[in-house]
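S.K.: Model the structure of this input:
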Amino acid sequence: MNDRPLSARVHRSGTVLGAAVVLVTAGVWAAHHGVQAATYGDETGSRLAAVWLITFLLLLTQTVMYHCERPRRVSPRARRQLDALHVAVLLPVYNEDEGYLRLGLQSFLAQTRPPDSVHVVDDGSTSGDYASVRAWWTQAAAAAGIATTWQRTPNGGKRHAQAAGVRMSPHADVYITVDSDSCLAPNALAEVLLPFARQRVQSVAGVVLATNHRTNLLTRVMDLWFTTGQLTDRSALSAMGAVLVNSGPLAAYRAGVVRDNLDSYLHETFLGRPVMFSDDSLLTLYALLRGRTVQQPSAVVFTALPEKASHFGRMYMRWMRGSTIRSVWRLRYLPLSGWPYWAHLLRWFQVALSTAVLGWLLVVEPVRYGHTPPASFLVVPFLIGWAQALRYLGVIRSDERMRERAVTWLLMPLAVIGGWTWLRAMRWYGVATCARTGWGTRQNGAEVALAAAAPTEPAAHDTETTLQFALPTR
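M.R.: The predicted structure follows:
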């Protein structure tokens, strides 16, 4: 097994903000030009102009908000207090590729702030028993001074596997939830704990990057789309202490958030059916009901993305069904006096508005009134997409040169087209079929495996806040 260094850092720059504002402004001009140039009547043109103005005001507001997010920094005294906390990692495993599982466990050993305990729960995997990985990990954890347990339980779902880990660590102060393909950057745990220096913070999300982002066109576009979403939408919410959904690959919770809600977490039902997914968003909801939920952009984790469209489609459908169920609970339980309630409502307003405008321009206007949308309208979504994806260019990885990331950035129109067509249809289908609460992936074994890769020359970049770890190849 060979090692090659991999590093990444999230870079903040006023240049990125300026460029984003310029591209959004260009989008405003293009939309205005399109309305003026079209043959719409005065009434329709005025309505369209009002819709575009509202849309761009929301975008500009979000752009300013996500640039207000700052990684939390603490005093030496506060850091000592955080170091004294018992941090327990919950790692559920089900039909995972052994290469990714071992890679993730190795990353725990390399932490600058090691976890106090790691609790691995094999949730009745059918593709193997991980005997060799278990033997290696038990010995390696003992040598590193990390308390660990490894259980194999009958298949009950991810939540029950996490609960088994919670019961093995009843005295933990903080629970770290990770996925079985998560690989933490060396200071990920140290960084994800820092926001807990503020007592009101109840959960912290890490930033998720792809381990296999260069596998094919799908993984490149997914990495672009997923990273951009975290560093725009979630960063904007984080600035207000109102992150709505943490990511499974890395999230931290005050222990009380998990322990006090464990029974309802395990027995959630919707329309009389047990809910098997959307576990991260439910834990985030519990945290929101107690205080602030934030993202720590300097806490980085790498994960495996789906490499086939069918795998991605099943995963995304699970997300959309879970999002619908969680929206119902947010409307019911979040206080109207808090920003999270209105941020959640605003998100659905944007989805409904954009869907209505798309349908009006592409169907109603041509069919009913004989008006074809001007070509300038096609430019607007791409300009907005490129503006937001500038945040993707702000993530510096040592396994890629900037020109390679720039090429991926140029692929944003593919993500925009997919988002406005396939993903939008899946979102509304997910709303309509939210009562289907099964998991839907990895039932027949691991769908993504850790492939061999040749070492590449690291790209030159600044060393500020560099996150490094060794990525084994087979």
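S.K.: switch to C-alpha atoms for all contacts and neighbour counts from now on
M.R.: Noted.
S.K.: Provide a list of residues in contact with the residue positioned nearest the centre of the chain.
M.R.: Central residue of the chain (CA atoms, centre = their mean): Ser247, 4.5 Å from the mean position. The neighbourhood of Ser247, defined by CA atoms under 8 Å, 6 or more residues apart in numbering, consists of Ala205, Gly206, Val208, Asp280.
S.K.: to compare against the first, here's another:
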Amino acid sequence: MTAPRPLSARVHRSGSVFGAAVVLVAAAVWAAHHGLQAATYGDETGSRLAAVWIVTFLLLLSQTIMYHCERPRRVSPRARRQLDALHVAVLLPVYNEDDGYLRLGLQSFLDQTRRPDSVHVVDDGSTSGDYAAVRAWWTRAAAAAGIATTWQRTANGGKRHAQAAGVQASPEADVYVTVDSDSCLAPNALEELLLPFARRRVQSVAGIVLATNHRANLLTRVTDLWFTTGQLTDRSALSAMGAVLVNSGPLAAYRAPVIRDNLGSYLGETFMGRPVMFSDDSLLTLYALLRGRTVQQPSAVVFTALPEKASHFGRMYMRWMRGSTIRSVWRMRYLPLSGWAYWAHLLRWFQVALSTTVLGWLLVVEPLRYGTTPPASFLLVPFLIGWAQALRYLGVIRTDERMRQRAVTWLLMPLAVIGAWTWLRGMRWYGMATCARTGWGTRQNGAEVSLAAAAAPDSPPAPDVDSTLQLAALPIR
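M.R.: Model (predicted):
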């Protein structure tokens, strides 16, 4: 029986110029249309709405230009040799993880074109099993591959404490790579992830996150579309300025002092007198921002398991929104006013407040107080903008999926737009109001997604065409 080919994705920039042109044309049409329609409300209201559309168009225009300025980092042979000399340690916390996903992720370390120097697995007091078979296999496989490894089992203290145990076991590390236990790296992910560190100012690097189980059901398809498009627009725009605000848990790299020097505050973070159990990736990114540049490497790809049930997704997103509120307080307090990251963060909250206010005005205030309703085109244009930005999603080339299958998912963008404007928007504000609830809240009864249920990849078809892999906008976290 032949082993399945590793999951992989690659980048090709041939569609970037076309995608940028479509987005800018759509944005211009959107702004012009809204400006004309605003005039029908009368002089006072019309002028206010016209100003809103102009501001929104300029924000969209600037973001589009910025995310197309992002480029995968490339280095000289000399710089590559220097990077190869670094000790790269992988931190892998495990808690009630599915054995199949855990083994898939560990196998991906063995398949790397640039293998890690050490891997530190920390079982954070799992209650659903001890991973004895996986541990025995991994210990033998890592030794045969020349990868130093440790496997600890600790009392349950949360992800941060599990990572800290890995840090303490690897004092020789130059770079720490944080990976989730349900993540599987593309074969060249670590090699690509290290390249931005050739610049001394770069303190952390985010990878591109794709879904392993993206075809499990409608929810995973739409989530993969929304999540990938978000990374390839918003985060790519921030990366072009060296100001990524949130790295992804499935794959990120940090210069070792970023974590070591802040380990005490990382483990002891409290908010309103309560220990914070989530938003660890955004806190590590904040530490990195305070030291230099934080970027994304769009050629470093990782695959991870997405929630397959609405309840699981809701708990994950609520954790993100509560974490984003806490993290916003720290960014306002600690980020320097002279840095782009501070103003980028402030601008994102301005966009959230503006869009919510405009939506409420058009759908509630105008009809009830003035007897005017927005034309149907007001509801259509956001879908067109969504489709235009999601052309970035079609740039992703995967070894386990044909382009026509991705095109079908791309057509689902209206569902992502509707979800973002309704369910997720409500959860965002509820998360802000309940940010003092700082517990983790998932996997308490075992793994919520299993590799068997997701149908592990095997004999993937050859891709139809080349395209581009980059990341778009993440929600504020």
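S.K.: Give me the TM-score for this pair.
M.R.: After superposition, the two chains reach a TM-score of 0.96 (TM-score structural alignment, normalised by the length of structure 1), with 463 aligned residues with a CA RMSD of 1.4 Å.
S.K.: and of the contacts of Ser247 of structure 1, the nearest to Gly394 of structure 1?
M.R.: Distance to Gly394 of structure 1, by CA to CA, is smallest for Val208 among those, at 14.0 Å.
S.K.: a helix runs through that closest one, doesn't it?
M.R.: No. Assessed with DSSP: H, G, I helix; E, B strand; the rest coil, Val208 of structure 1 is strand; it does not lie in a helix.
S.K.: looking at it, it is touching Thr227, isn't it?
M.R.: Yes. Checked against CA atoms under 8 Å, the pair Val208 of structure 1 and Thr227 is within contact range at 6.9 Å.
S.K.: Scan structure 2 for its longest strand.
M.R.: strand 293-304 (DSSP state E).
S.K.: What is the mean deviation of that strand from its aligned residues in structure 1?
M.R.: Taken over the aligned residues, the distance from strand 293-304 of structure 2 to structure 1 averages 0.3 Å (mean CA distance after the TM-score superposition for structure 1).
S.K.: Give me the nearest residue to Ile450 of structure 2, chain neighbours excluded.
M.R.: Slight slip there: residue 450 of structure 2 is Ser, not Ile. What sits nearest to Ser450 of structure 2 in space, not counting adjacent residues and going by CA to CA, 6 or more residues apart in numbering, is Asp98, at 5.5 Å.
S.K.: ok, the one you found - contacts?
M.R.: By CA under 8 Å, 6+ apart, the neighbours of Asp98 of structure 2 are Asp182, Gly446, Ala447, Val449, Ser450, Leu451.
S.K.: same question, Leu60 of structure 2
M.R.: Leu60 of structure 2 touches Ala27, counting by CA under 8 Å, 6+ apart.
S.K.: three-state assignment of it?
M.R.: Taking three-state DSSP, the label given to Leu60 of structure 2 is helix.
S.K.: one step back: show me how to select, in ChimeraX, the buried members of the contacts of Asp98 of structure 2.
M.R.: Only the buried entries of the contacts of Asp98 of structure 2 go into this ChimeraX selection, using 16 or more other CA atoms under 10 Å:
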select :182,447,449,450,451
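S.K.: Next step: the contacts of Asp98 of structure 2 restricted to helices.
M.R.: Leu451 (DSSP state H).
S.K.: In a markdown table, list the contacts of Asp98 of structure 2 along with distance to Ala132 of structure 2.
M.R.: Output for the contacts of Asp98 of structure 2, formatted as a markdown table (distance: CA to CA, whole Å):
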| residue | distance to Ala132 of structure 2 |
| --- | --- |
| Asp182 | 17 |
| Gly446 | 16 |
| Ala447 | 16 |
| Val449 | 20 |
| Ser450 | 18 |
| Leu451 | 18 |
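S.K.: Looks to me like Thr149 of structure 2 is in a strand.
M.R.: Yes. Residue state for Thr149 of structure 2 (three-state DSSP) corresponds to a strand.
S.K.: and it, how many residues sit next to it?
M.R.: Counted with other CA atoms under 10 Å, the neighbours of Thr149 of structure 2 add up to 19.
S.K.: pretty sure it is touching Pro116, no?
M.R.: No. The criterion here is CA under 8 Å, and Thr149 of structure 2 misses it with Pro116 at 9.9 Å.
S.K.: Chain neighbours aside, what residue packs nearest to Arg113 of structure 1?
M.R.: Using CA to CA, 6+ apart and skipping the chain neighbours, the partner closest in space to Arg113 of structure 1 is Ala190 (5.2 Å).
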